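# could you work out the structure for the sequence below:
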Amino acid sequence: MSRPDVPSRPGSVPLLLLVGALVAGIVCLCVGTAFAKHLFPAIGAAGTTAYRVGFAALLLCAFWRPWRWPLSGRDAGTLALYGAVLGAMNLLFYLSLRTIPLGIAVAIEFTGPLAVALLASRRLADVLWIGLAALGLALLLLPRRLAAPAALQPLDPVGLACVLGAALCWALYIVFGQRAGRLHGGQAVSLGMAVAALVVLPVGVAQAGAALFDLRLMGLGLMVAILSSALPYSLEMVALKRLPRQTFGVLLSLEPAIAALAALAILGERLSLPEGLAIACIVAASAGSTLSAARARRAPAAPAA
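Next up, the predicted model:
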């Protein structure tokens, strides 16, 4: 059964192009997040989030000029919800990074879209791909806990609560993003980011104060905003409008693997053999989901018996 929030011409854009847009967005997001941690000592997690979301909102609104398209009251309400969960997701995730390692935080946050993918699944193959992705996530977590005795200590409860809240917001972001997909993609992502900025900026200013106006820090914040918000959310909106919800959710399983690679390149975190196997499981799940979606999209075109 088709959903009203998915365009009626899903085949108008090649599947591989949609997948490429989503993967490129994930790469930008992970690299930007790794760089963002360097700003924490100067302006804190909330201040860094204010840079990320605030600059991204300005850039996206300047590029897309969302006022060019009409906006009904119903669509404005949808965008308000979309932007609110987007802002809360960013803020909660960055707050969790104060006490939880990046790889673990990304893996826990991923439970949000994974739950969306599982609930939206209608075929046995989709459940198998999700299970393979979940296995990869488990392999990513276990080696870290076994390799360092200090990691055997329970996770910080405040940080854990923050990242679980971010996971819930990520799930809601997918749901509301699908609904906002009825609008022009540029209008939806730019106005959504503007709402997110209204949610995050008061918290960031309250924490960082005048330090937010340091020109050197603002330059770094602008780079973080481009890499981790402006580019990824624009690319994700393109994919989110046309990919089936369960496929979108499973493809996001690439994020823990890409985050681990970004941490290796930028933060110097090395990968163990089990972590390498975890990446293989996640990539296989993503590839399998893509192939399954391609077969499902070709099926309606077959001639009737």
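# alpha carbons only for contacts and neighbour counts from here, please
OK.
# can you name the residues in contact with stretch 253-261?
Outside of stretch 253-261, the residues within contact range by C-alpha atoms under 8 Å, 6 or more residues apart in numbering are 23, 26-27, 30-31, 102-103, 106-107, 110, 114, 133, 137, 269, 271, 278-279, 282-283, 285-286.
# now which of the residues you listed would you call buried?
Buried subset of these (neighbour count, 16 or more other C-alpha atoms under 10 Å): 23, 26-27, 30-31, 102-103, 106-107, 110, 114, 133, 137, 278-279, 282-283, 285-286.
# now do the contacts for Ala166.
Neighbours of Ala166 in contact, by C-alpha under 8 Å, 6+ apart: 88-90, 92-93, 109.
# if we can go back for a sec, just the contacts of stretch 253-261: which are in helices?
For the contacts of stretch 253-261, the ones inside helices are 23, 26-27, 30-31, 102-103, 106-107, 114, 133, 137, 278-279, 282-283, 285-286, with DSSP state H as the criterion.
# which parts of this protein are helices?
According to DSSP H, the helices that the chain contains are 15-36, 40-64, 73-96, 102-109, 111-120, 124-147, 157-180, 185-208, 215-225, 231-240, 245-251, 254-262, 273-298.
# so Ala46 is in contact with Gly209, correct?
No - in this structure Ala46 lies outside contact range of Gly209 using C-alpha atoms under 8 Å: 10.7 Å.
# one more, for comparison:
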Amino acid sequence: MPAASPSPATTPATATTPTAPAQARTTSPANRLKGGLGGRFGPVALVVAAGISVQFGAALAVMIMPRAGAAGVVTLRLAAAALVLLAVCRPKVRGYSRADWGTVVAFGVAMAGMNGLFYQSIDRIPLGPAVTLEVLGPLALSVLVSRRLVNLLWAGLALGGVVLLSGHGGGGLGFGSLDPLGAAFAVGAGAMWAAYIVFSARTGRRFPQADGLALAMAVAAVISLPLGVAQAGSALLVPSTLALGLGVAVLSSVLPYTLELLALRRLPAPTFAILMSLEPAIAATAGFLVLHQAMSLLDALAIALVIAASMGAVRAQRG
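This is a model prediction of the structure:
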């Protein structure tokens, strides 16, 4: 499951033309090499690091689910992330219209639904397959928005990957032996991820900086609180559980938000989306290293098909 993607910061164009010495400095071979490496690979590294943080945070969440349950972990994550974002952003609450608040509430509902369904999913099925099914939501959104015939090819490729995952029989932790309810939760989380993307963009247009994100996170935390308390009760107040929940919040929310915000200042949105398509592979790696969730070659091939379909759909978009 991805972190929230803040709206990219806009960089105003400079109003003056650099002098000749300045032009010479900026166009020297050394500066071109340094700028090329930093400009091309720096933001990419930030996005990949954010994805690693998110998925290893999800792996940590699986480890503490026996203590607090899936709903309890969601509550800990969203509440901790909301407190951090509200403290850092200090968003204003006055001067907004009813439509503005409606948008941020819808964003919070989508965020709560995406997190809640995803954590219910990884409580039942391996992390890699769960993220693979979840990413179908943004992929479907990309196909619908693009309205290009070639994206039907990418949709078919993704469908082939899912059929391969669910149909080869598997074994152990293979995809063929998935809990049907866990798979359904993952697909539902993907649908909420698509809604999350839509309302994230709308919120970014109505609220400055990350104010809308902080407010939406608070809404999501309030929504998840009753469910978390009902499932975990006083276990949420155990110091060790609180500390681990804070770790999940930092790895899955606070750190990725920061890295993605820095990356989006220098990285085109389509490139960012393509890099986000690597989430299933990162999730499978985290599941293997942290949770010892092995996968077969057919599972890996199926995940690769879904990743390729996501990348192709994003690259086929225009505008």
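# TM between them?
Scored against TM-score structural alignment, normalised by the length of the first structure, the superposed chains reach a TM-score of 0.77; 285 aligned residues with a C-alpha RMSD of 3.7 Å.
# could I get the helices of the first structure as JSON lines with distance to Ser8 of the first structure?
As requested, the helices of the first structure are exported to JSON lines (distance: least, C-alpha to C-alpha, whole Å):
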{"stretch": "helix 15-36", "distance to Ser8 of the first structure": "15"}
{"stretch": "helix 40-64", "distance to Ser8 of the first structure": "24"}
{"stretch": "helix 73-96", "distance to Ser8 of the first structure": "18"}
{"stretch": "helix 102-109", "distance to Ser8 of the first structure": "31"}
{"stretch": "helix 111-120", "distance to Ser8 of the first structure": "19"}
{"stretch": "helix 124-147", "distance to Ser8 of the first structure": "22"}
{"stretch": "helix 157-180", "distance to Ser8 of the first structure": "13"}
{"stretch": "helix 185-208", "distance to Ser8 of the first structure": "15"}
{"stretch": "helix 215-225", "distance to Ser8 of the first structure": "33"}
{"stretch": "helix 231-240", "distance to Ser8 of the first structure": "14"}
{"stretch": "helix 245-251", "distance to Ser8 of the first structure": "15"}
{"stretch": "helix 254-262", "distance to Ser8 of the first structure": "27"}
{"stretch": "helix 273-298", "distance to Ser8 of the first structure": "12"}
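# out of these, which one sits most buried?
Per-stretch averages of neighbours, counted by mean count of other C-alpha atoms under 10 Å, single out helix 245-251 among these, with a mean of 26.
# how far away from the center of its chain is that one?
A distance of 12 Å separates the C-alpha centroid of helix 245-251 of the first structure from that of its chain, computed with C-alpha atoms, centre = their mean, to the nearest Å.
# for that helix, packing partners?
Helix 245-251 of the first structure is packed against helix 15-36, helix 111-120, helix 124-147, helix 273-298, with contacts defined by 3 or more C-alpha pairs under 8 Å, 6 or more residues apart in numbering; DSSP states H and E.
# need the counterpart of Thr49 of the first structure in the second structure.
With TM-score structural alignment defining the correspondence, Thr49 of the first structure maps onto Val74 in the second structure.
# with Val27 of the first structure instead?
Alignment note: Val27 of the first structure maps to Ile52 in the second structure; criterion TM-score structural alignment.
# how about its match, nearest residue that isn't a chain neighbour?
Using C-alpha to C-alpha, 6 or more residues apart in numbering and skipping residues adjacent in sequence, the residue nearest Ile52 of the second structure is Ile282, 6.2 Å away.
# map the one you found onto the first structure.
Counting by TM-score structural alignment, Ile282 of the second structure corresponds to Ile258 in the first structure.
# check the gap between that match and Gly103 of the first structure for me.
Distance check for Ile258 of the first structure against Gly103 of the first structure: by C-alpha to C-alpha, to the nearest Å, it reads 10 Å.
# ditto for Ala263 of the first structure
Between Ala263 of the first structure and Gly103 of the first structure the distance is 8 Å, computed by C-alpha to C-alpha.
# pretty sure Ala57 of the first structure contacts Ala188?
No - under the criterion of C-alpha under 8 Å, Ala57 of the first structure is not in contact with Ala188, lying 11.5 Å apart.
# before we move on, the earlier item: next, give me the two most distant ones among the contacts of Ala166 of the first structure.
Greatest spatial distance in those: Ala88 and Glu109, 12.8 Å, computed using C-alpha to C-alpha.
# equivalent range in the second structure for stretch 164-172 of the first structure?
Counting by TM-score structural alignment, stretch 164-172 of the first structure corresponds to residues 187-195.
# average offset between the matching stretch and the first structure?
In the superposition with the first structure, the average deviation recorded for stretch 187-195 of the second structure is 1.7 Å (mean C-alpha distance after the TM-score superposition for the first structure).
# from the middle of its chain, how far away would that stretch be?
Centre to centre, stretch against its chain (C-alpha atoms, centre = their mean), the figure for stretch 187-195 of the second structure is 11 Å.
# now do the aligned residue in the first structure for Leu86 of the second structure against Phe110 of the first structure, distance only.
Per TM-score structural alignment, the equivalent position to Leu86 of the second structure in the first structure is Cys61. Per C-alpha to C-alpha, Cys61 of the first structure is found 28 Å from Phe110 of the first structure.
# same thing with Gly136 of the first structure?
Per C-alpha to C-alpha, Gly136 of the first structure is found 12 Å from Phe110 of the first structure.
# now do the same contact list for the closest residue to Leu60 of the second structure other than its chain neighbours.
Of all residues not flanking Leu60 of the second structure in the chain, Val248 sits nearest, at 6.5 Å (C-alpha to C-alpha, 6+ apart). Val248 of the second structure makes contact with 57-58, 60-61, 77, according to C-alpha under 8 Å, 6+ apart.
# mind running it again at 7 Å?
Contacts were defined as C-alpha atoms under 7 Å, 6 or more residues apart in numbering; by that measure Val248 of the second structure touches 57, 60-61, 77.
# from these, which two are the most distant?
The widest separation within the contacts of Val248 of the second structure, taken as C-alpha to C-alpha, falls between Leu60 and Arg77 and amounts to 11.3 Å.
# and the aligned residue in the second structure for Gly209 of the first structure, how many residues sit next to it?
Aligned by TM-score structural alignment, Gly209 of the first structure pairs with Gly233 of the second structure. Here the number of neighbours of Gly233 of the second structure (other C-alpha atoms under 10 Å) works out to 13.
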